[in-house]
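# below: sequence and its predicted model.
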Amino acid sequence: MTSPEDQSPAPQPPVPESKDRIYRSPAGIAGGVLLLGLVGWIGIDAIVAGDGRTPWLALATLILLVPLIVAFTLRPAVFASEDRLRVRNPLRVIVLPWGQVASLRAGYSNEVVATSGTKYQLWSIPVSLRARNKAARRESRIAAERAGERQGRSGRGAGGLGGFGGFGGGASPRAGAGAGVPDGPVRAESDKIMHELRELWETRQKEESAQGEVTVRWAWEIMGPALAGAVVLGILLAVG
């Protein structure tokens, strides 16, 4: 028989790590795939069917353009976890612990501002003024509908039994107009994402695990091939 002192507590299950929320631009990805297909088709055709220096010029151009297309269309993404914001822009990767974030701004472009005052643009969350104006028009329309409903209820209440809403409980022609109307403000998709990021930042910025230093890393895996392609293309054009 074992004594209570010999009994060790049961091991606790490991706490699962929270998954990052990933934000990317569907339009950017679609455009990147189309551009890669077009450039690849033209370049490979020139390499296979071209003569003289054409295949070499086409190859150097592909080495230059493909990394840049990937960098500015497929690569950008924002990863938000409970402890940090990781921004993968075309040529840099910026990691900001929530404690180092001063604000998240949504204007003509979406950006994060560090406590040092440095601004970093969020390439994967582009601003669409058209979508923003559309959301504003819908918000105005919903506000007008709600005002009409309040006015209708006020009129029925004042009319009592002698009004149109008397015997038979006739329903207002606007009854149910608010069905399916969102409770909160109507926002464009990019503004919704920025609102989610602000909520996460406000919740986590004081946590001990969300402290640290801002780190910035250059994307040499993109810049290296692009520079090599530019150098080779320049040499070929200079030699003539």
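Received, thanks.
# going forward, measure contacts and count neighbours with C-alpha atoms only.
Fine.
# for this protein, which segments count as helices?
When assigned using DSSP state H, the helices of the chain occupy the ranges 26-49, 54-69, 129-159, 189-204, 220-239.
# which of the ones you listed sits most buried?
Mean neighbour count (mean count of other C-alpha atoms under 10 Å) peaks for helix 54-69 among the helices of the chain, with a mean of 20.
# summarise which helices and strands it is packed against.
helix 26-49, helix 220-239 (3 or more C-alpha pairs under 8 Å, 6 or more residues apart in numbering; DSSP states H and E).
# name the surrounding residues that touch the first one.
When contacts are defined by C-alpha atoms under 8 Å, 6 or more residues apart in numbering, helix 26-49 is touched by residues 54-56, 58-59, 61-62, 66, 69-70, 72-74, 124.
# what's the closest of those to Ser18?
The shortest separation between Ser18 and any of the contacts of helix 26-49 is 21.4 Å, and it belongs to Ser124 (by C-alpha to C-alpha).
# second structure follows, compare the two:
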Amino acid sequence: MTSPETQPPAPEPASRPDRVHRSSAGIAGGVLLLALVAWLGIDALVVGKGRTPWLALAAMIVIVPLVSAFTLRPAVFVNDDRLRVRNPFRVIVLPWGSVASLRSGYSNEVVAASGTKYQLWAVPVSLRGRKRAARQEARQTAEGVGGGPARRGGMLGGLGGGFGGQGGAAVTGTEGPVRAQTDQIMDDLKELAERRGGAEAAQGEPSVRWAYEVLGPVAAGLIVFAVLLATG
């Protein structure tokens, strides 16, 4: 019989996967813009004369990373220990213990304990969504409906798993007013920050990393473009 001293340690529980928020409207717009750039760029490469193909190539090297950075790249990754914000040119990791507040104004922001503010590009403020939620709440009030159906995308249902659907849909809860989807996401993030802010695993200092995978190609394209213009 195995003694307690020789028993193998119990396996650590598997960490839950990140919940991801992304802007479906931004992704759709980015795909359309990239398709337009590819169409125009390839046309210039194929039928262009003289330096036109080279200028088109340099322009594509600059434009494609920039379009991707502002439309396809932004995302917010959430788990019980930290918030990871992937913005166009930076990646910010904030353990919940280092988060002072999350607030909404003209944009949604997370404020670190040091006072530094970081914008959540993947969770844009939707005025249209707020108006739609206000109309839906007024309609429910007029009809005498209480809280409406169970809300989507709450804490236990996964915080916006997959694409966050930031198109401005209204979200209803079992209690309380109707909320725009991006406002509901911010409410869930605030709740998680308050609940996990004191946890031992959620302590640490924020870290910021520049997105050299975006800045590098853009800088290279600008250099090629400048050389072509200077030698013209």
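Yep, that arrived. Given the structure is predicted, the values throughout are model-derived calculations rather than measurements.
# export the helices of the first structure to JSON lines and tack on distance to Lys119 of the first structure?
Converted to JSON lines, the helices of the first structure look like this (distance: least, C-alpha to C-alpha, whole Å):
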{"stretch": "helix 26-49", "distance to Lys119 of the first structure": "22"}
{"stretch": "helix 54-69", "distance to Lys119 of the first structure": "23"}
{"stretch": "helix 129-159", "distance to Lys119 of the first structure": "21"}
{"stretch": "helix 189-204", "distance to Lys119 of the first structure": "15"}
{"stretch": "helix 220-239", "distance to Lys119 of the first structure": "21"}
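# Ser103 of the first structure is nearest to which of these?
Between Ser103 of the first structure and the helices of the first structure, the shortest gap by C-alpha to C-alpha is with helix 189-204, which sits at 7.9 Å.
# ok so, going back, of the helices of the first structure, which is nearest Pro182 of the first structure?
The stretch from those with the least distance to Pro182 of the first structure (C-alpha to C-alpha) is helix 129-159; that distance is 8.9 Å.
# so for the second structure, the centremost residue is which one?
Nearest to the geometric centre of the second structure sits Ala75, at 2.3 Å (C-alpha atoms, centre = their mean).
# related to what we said a few turns ago, with respect to Gly117 of the first structure, which of the helices of the first structure lies nearest?
Between Gly117 of the first structure and the helices of the first structure, the shortest gap by C-alpha to C-alpha is with helix 189-204, which sits at 16.6 Å.
# what is that closest one packed up against?
Under the contact definition 3+ C-alpha pairs under 8 Å, 6+ apart, helix 189-204 of the first structure sits against strand 101-106.
# against the first structure, where does stretch 215-224 of the second structure fall?
Stretch 215-224 of the second structure corresponds to residues 223-232 of the first structure when matched by TM-score structural alignment.
# next: stretch 114-133 of the second structure.
Mapped onto the first structure using TM-score structural alignment, stretch 114-133 of the second structure spans residues 116-135.
# then stretch 183-196 of the second structure?
Mapped onto the first structure using TM-score structural alignment, stretch 183-196 of the second structure spans residues 191-204.
# which residues touch the matching stretch?
Where contact means C-alpha under 8 Å, 6+ apart, the residues beyond stretch 191-204 of the first structure that reach it are 23, 80, 82-83, 98-99, 101, 103-106, 110, 125, 210.
# mean per-residue distance, it to the second structure?
Once the two structures are superposed, the average separation between stretch 191-204 of the first structure and the matching residues of the second structure is 0.9 Å (mean C-alpha distance after the TM-score superposition for the first structure).
# distance between that stretch and the chain's centre?
Between the mean C-alpha location of stretch 191-204 of the first structure and the chain-wide mean there is a distance of 11 Å, by C-alpha atoms, centre = their mean, to the nearest Å.
# and if you look at stretch 123-142 of the first structure?
15 Å.
# now do it: everything it contacts.
Looking at stretch 123-142 of the first structure with C-alpha under 8 Å, 6+ apart, the contacting residues turn out to be 23-25, 28, 76-78, 89-90, 106-110, 181, 185-190, 193.
# equivalent analysis for stretch 56-64 of the first structure, please.
Here stretch 56-64 of the first structure makes contact (C-alpha under 8 Å, 6+ apart) with 39-40, 43-44, 46-47, 225-230, 232-233, 236.
# mind picking the two most distant members of these?
Ala46 and Leu227 (21.4 Å).
# by neighbours, which of the contacts of stretch 191-204 of the first structure wins?
Trp98 (29 neighbours; other C-alpha atoms under 10 Å).
# contacts only, for that residue.
Trp98 of the first structure makes contact with Asp83, Arg84, Leu85, Trp201, Arg204, Gln205, Lys206, Ala210, Gln211, according to C-alpha under 8 Å, 6+ apart.
# excluding chain neighbours, what is closest to the residue opposite the third one in the second structure once aligned?
Residue mapping for Leu85 of the first structure onto the second structure gives Leu83, with TM-score structural alignment as the criterion. In space, not counting the residues next to it along the chain, Leu83 of the second structure is nearest to Leu94; the distance is 5.2 Å by C-alpha to C-alpha, 6 or more residues apart in numbering.
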